[in-house]
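# structure, please.
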Amino acid sequence: MSDHDKSLWLKTCREHVVDHPLNGDLTVDLAVIGGGYSGCTAALTAAQAGASVCLLEAQDIGHGGSGRNVGLANAGLWLPPEDIRAHLGKQAGDRLIDLLAAAPADVFDLIERYGIDCDPVRNGTLHCAHSASGLKDLQRRHAQLSATGAPVKLLPADQATQRTGSAAFHGALFDPRAGTIQPLSYVRGLARAAAEAGARIVTQCPVQSMQYDNGQWVLKTPHGLVRAKSVIQGTNAYHQGLQATATDYVPVYYFQFFTAPLSDNLRASILPGGEGCWDTGLVMTSFRMDAEGRLIIGGMGDLGQAGRTVHAAWCRRKLAELFPQLSGQSLTEGWHGRIAMTSDHIPKITQIGPNALSAHGYSGRGIGPGTVFGRLMVESLLQDDPDLLPVPAVPEYRESWTGLRRAYFETGATLMHLIKARL
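Modelled structure (predicted):
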């Protein structure tokens, strides 16, 4: 079941991309597969560097997770710094930590530089402690982030209440580096800027096969062949076809509903500072305001499965629990997206062939990392320098029991929401 047409981001997107259909064969320096954050940033970076570029998107720009997410432009990954170093080692870990600490600045700089109309609000984010154990987790994160020089601040319960408008939290971790955007407008703005820089944007054009022949890649599509010296694949959790270069991940689903624009009084009582929020719950909840004063609330779960009714009922109850002043407020429709989760929650870059890279596994942190990874993959290919990559490339990446683990996450989210909806 597809509910992409119910997305608030689709309804309110003000950025438009003029694409150029592929009619026959084309030869370029770089072919980009996938029109999400990584792909569009890669196309923009390469075009600005003077390379000829063709971006091929099977659907529309932002059709996948880039156009469906919460719109929090966060710094870093889900993992705290010590966990990143434990997985990557100190040198590689510190490099990734530093790169992603600056990711929100990269995002907001691109928005300003190219005039992307995506409602940017850089007032920070709040990671909210849903319990006493959640507060202990935030204390650990605060200590580790502060040690890296991050300007984060741990807020006590009364300040968390003041900042969110909800008395449900034991405290919150405030990160002033981050902010919120209209995520579909951002990715379409990147594609528009790439096209203005000379990149050819082709939508509704899935890549059916690709092979390396005589020093160049040959990509077959329903509308012609694209030959390229280099390839970047940024399909992430919305990989379509091309099984030879499909990447392994655990699919995790996340849904969102939204209210009608709130009255001025209600709007002043909820997130008056405009931060974006998520909590420390194992089955996470997020909430934020959009530019028109709609409250957007989301949680883990697949609205395309039998649990849709359960997830929707939980969402209504959760809204009233967090904000009693909104009890009885109706929620408008709802949509969901798919997240590519890796076991260690660290994004991967795969060397899928000569001069060909694929990135995936942002684990729910697509905006900042996707932007950074797209840019650095291009710089690495153009300069023939693998040390420029944000993480070392691997020849392949495999996950085990992905289908079983997907069922585990969805069943857990559904059961949790069923129990909470009935309390």
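# from here on, just use CA atoms for contacts and neighbour counts.
Noted.
# for Phe174, give me its contacts.
Gly124, Thr125, Leu126, His127, Val152, Lys153, Leu154, Leu155 (Cα atoms under 8 Å, 6 or more residues apart in numbering).
# I figured the first one was touching Arg288, is that so?
Okay, so that is Gly124. No: taking contacts as Cα atoms under 8 Å, Gly124 lies outside contact range of Arg288: 11.5 Å.
# now do the shared contacts for the two.
Counting by Cα under 8 Å, 6+ apart, the residues touching both Gly124 and Arg288 are Glu275, Gly276.
# that older thread, mind giving me the ChimeraX command for buried ones among the contacts of Phe174?
Filtering these down to the buried ones (16 or more other Cα atoms under 10 Å) takes a single ChimeraX command:
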select :124,125,126,127,152,153,154,155
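# same list (the contacts of Phe174) but as a markdown table, adding secondary structure and distance to Gly307.
Compiled in a markdown table, the contacts of Phe174 are given as follows (DSSP: H, G, I helix; E, B strand; the rest coil; distance: Cα to Cα, whole Å):
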| residue | secondary structure | distance to Gly307 |
| --- | --- | --- |
| Gly124 | coil | 33 |
| Thr125 | strand | 29 |
| Leu126 | strand | 28 |
| His127 | strand | 27 |
| Val152 | coil | 37 |
| Lys153 | strand | 37 |
| Leu154 | strand | 36 |
| Leu155 | strand | 35 |
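# next, the second sequence, to be compared with the first:
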Amino acid sequence: MITGQSHGLWGATASLPPPTLRLADESVVDVAIVGAGYTGLSTALHLGQRGVSTVVVEANEIGSGAAGRASGMVNAGLWVMPAALREALGPVYGRRMLNLLRYSPRTVFDIIEKYDIQCEAKRVGTIHCAAGRKGVAEIEERARQWQALGAPIHILSRDETAAKTGTKAFALSLLDLRAGTIQPLSYVRGLANVAIACGAQVFTHSPVETIIRDRGNWRLKTQGGSILAKWVLLSTDVYTAGIAPELRAGQVVLPFFHVATAPLSPDLRHSILPEGHGAWDTRTPMTAFRKDDAGRLIIGSVGALRGTGTIIHRSWARRRIRALFPQLGKVELEHAWYGRIGTTSDHLPRLHALGDNMIALTGFNGRGIAPGTLFGRELAGYIVGDTAADELFLPFSPAEEAPLRALKEGYYELGAQVAHLPPLN
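Okay, here's the model as predicted:
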């Protein structure tokens, strides 16, 4: 359920979702999609445009998983640099993925503009800030690799970075003009509205309990009804429960939290990210920061707001805000929330075939908005036969258990708390 604790500022300010019902009878369709996030709803939208009968079934509410909790930065590419992506995927898939993702934010903003989705969209770019000497080297290399591919990437000097961010904490930064920001929960709800308008059915509060073969098709059973479909797309990522445990087991969960201040005064609001950019730095753990339309400052980092983490991370956020933006003085934190990011060993997504005509896409590694929307379009093309399996953006791979998964997850949650403790005097 979407509450203030689960979705914070986004839940409080998002546009209303489309009216939906629980699945209560049998639906017979071409495609069943499990999960109402970016990828699931984008796939449904693009299938609907082709006249393919589609049902999206969601265990909770639209955007209740990672899609509704994200920072809302619409970035191009993935976390890894282009050269690392090519090395991991090989020359064919590496080139294909880079070509696909190079201008992926355009897909998001074009959908927003075409269908008039009200989600505080700002197509002004994002800023990746260099922290320390190592961060400077990382930013310079990242810029070099993207510029070699013709991307509109610019290195900003210390003074230019300070002018665009409002903080003097960084030696330089990378401005990516392809990117931007959105209100993520409003965007995913807008996708649902568009998918429904294109003919898809969306059912919420209808967790799938079993998926079985039935006369050459797939039958998805919920407590209240069932769906008989030729194709199934599982788009639940690390929020998968029960039906395909291998999808959750194949990833290491990284907790990520956000806090948001009360709306800043007009003068202070203009002193921070005056052009509306979203930003993050190269620190470990990272700091992400942006504003919403009401002038609230939003700051996020690795960590879970539970147990001792609640106090530690909120206190860190106040200190970090003071360090970055001393002009603010003492600030009031109005909202706080956190969620889970599914990570893979090489920081690349995974495409799985779990049976005949049953596929799953996982492992967005914190880059779900633009890639998720774009991958949904590509998966729709594959399902209808426009794209062959060997023409997809990723090869199909088996779902495998992530090594030392539980140990790593505990380490990340505890390690984030240690990293966010106040320094010893």
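# of the contacts of Phe174 of the first structure, closest to Gln325 of the first structure?
Leu126 (20.5 Å; Cα to Cα).
# quick one: the helices in the stretch 201-350 of the first structure, in order.
Taking DSSP state H, counting those that start in this stretch as the test, the helices found in the stretch 201-350 of the first structure are 264-269, 308-322.
# once aligned to the second structure, how far is the last one on average?
Once superposed with the second structure, the aligned residues differ from helix 308-322 of the first structure by a mean of 0.4 Å; criterion: mean Cα distance after the TM-score superposition for the first structure.
# okay, that helix sits on what stretch of the second structure?
Taking TM-score structural alignment as the measure, the second structure aligns residues 310-324 with helix 308-322 of the first structure.
# one more: the shortest one?
Aligned using TM-score structural alignment, helix 264-269 of the first structure spans residues 266-271 in the second structure.
# which residues does that stretch contact?
With Cα under 8 Å, 6+ apart as the test, stretch 266-271 of the second structure has contacts from Gly166, Gly295, Arg296, Gln327, Leu328.
# hmm, try it at 10 Å
The contact list for stretch 266-271 of the second structure, computed with Cα atoms under 10 Å, 6 or more residues apart in numbering, reads 162-167, 263-264, 274, 276, 291, 294-297, 325, 327-328.
# do the same with stretch 146-158 of the second structure
Here stretch 146-158 of the second structure makes contact (Cα under 10 Å, 6+ apart) with 76-77, 81-83, 98-99, 102-103, 125, 127-130, 139-145, 161-164, 167-179.
# ok now it, how far from the chain's centre?
From the chain centre to the centre of stretch 146-158 of the second structure is a distance of 23 Å (Cα atoms, centre = their mean, to the nearest Å).
# tell me the residue in the first structure aligned with Trp337 of the second structure.
Mapped onto the first structure by TM-score structural alignment, Trp337 of the second structure lines up with Trp335.
# could you list the buried residues of whatever helix or strand Leu47 of the second structure lives in?
Using DSSP states H and E, the element containing Leu47 of the second structure is helix 38-49. By 16+ other Cα under 10 Å, the buried positions in helix 38-49 of the second structure come out as Tyr38, Thr39, Gly40, Leu41, Ser42, Thr43, Ala44, Leu45, His46, Leu47, Gly48, Gln49.
# after that helix, which helix or strand is next? Please name it.
Later in the chain than helix 38-49 of the second structure, the nearest helix or strand by DSSP H and E is strand 54-57.
# all helices of the stretch 1-150 of the first structure, in order?
8-12, 37-48, 81-88, 90-101, 103-113, 132-147.
# list the buried residues in the first one.
Read that as helix 8-12 of the first structure. Leu8, Trp9, Leu10.
# how much space separates the first one from Leu331 of the first structure?
The span separating Leu8 of the first structure from Leu331 of the first structure equals 12 Å under the rule Cα to Cα, to the nearest Å.
# now do the shared contacts for those two.
Common neighbours of Leu8 of the first structure and Leu331, using Cα under 10 Å, 6+ apart, are Gln256, Phe257, Phe258, Arg294, Ile296.
# relative to Asp248 of the first structure, how far out is the match of Trp337 of the second structure?
For Trp335 of the first structure, the distance to Asp248 of the first structure - Cα to Cα - is 24 Å.
# neighbour count winner among those two?
When neighbours are counted by other Cα atoms under 10 Å, Trp335 comes out ahead of the other of Trp335 of the first structure and Asp248, with 23 against 19.
# so that one makes contact with Ile296?
No: Trp335 of the first structure is beyond contact range of Ile296, at 11.2 Å (criterion: Cα atoms under 10 Å).
# which residues are common contacts for those two?
Leu8, Gln256, Phe257, Phe258.
# can you tell me how far Val108 of the second structure is from Arg318 of the second structure?
From Val108 of the second structure to Arg318 of the second structure the distance is 32 Å (Cα to Cα).
# return the list of helices and strands in contact with the longest helix seen in the first structure.
Determined from DSSP state H, the single longest helix within the first structure is helix 402-422. Contacts defined by 3 or more Cα pairs under 10 Å, 6 or more residues apart in numbering; DSSP states H and E place helix 402-422 of the first structure against strand 250-258, strand 295-300, helix 308-322.
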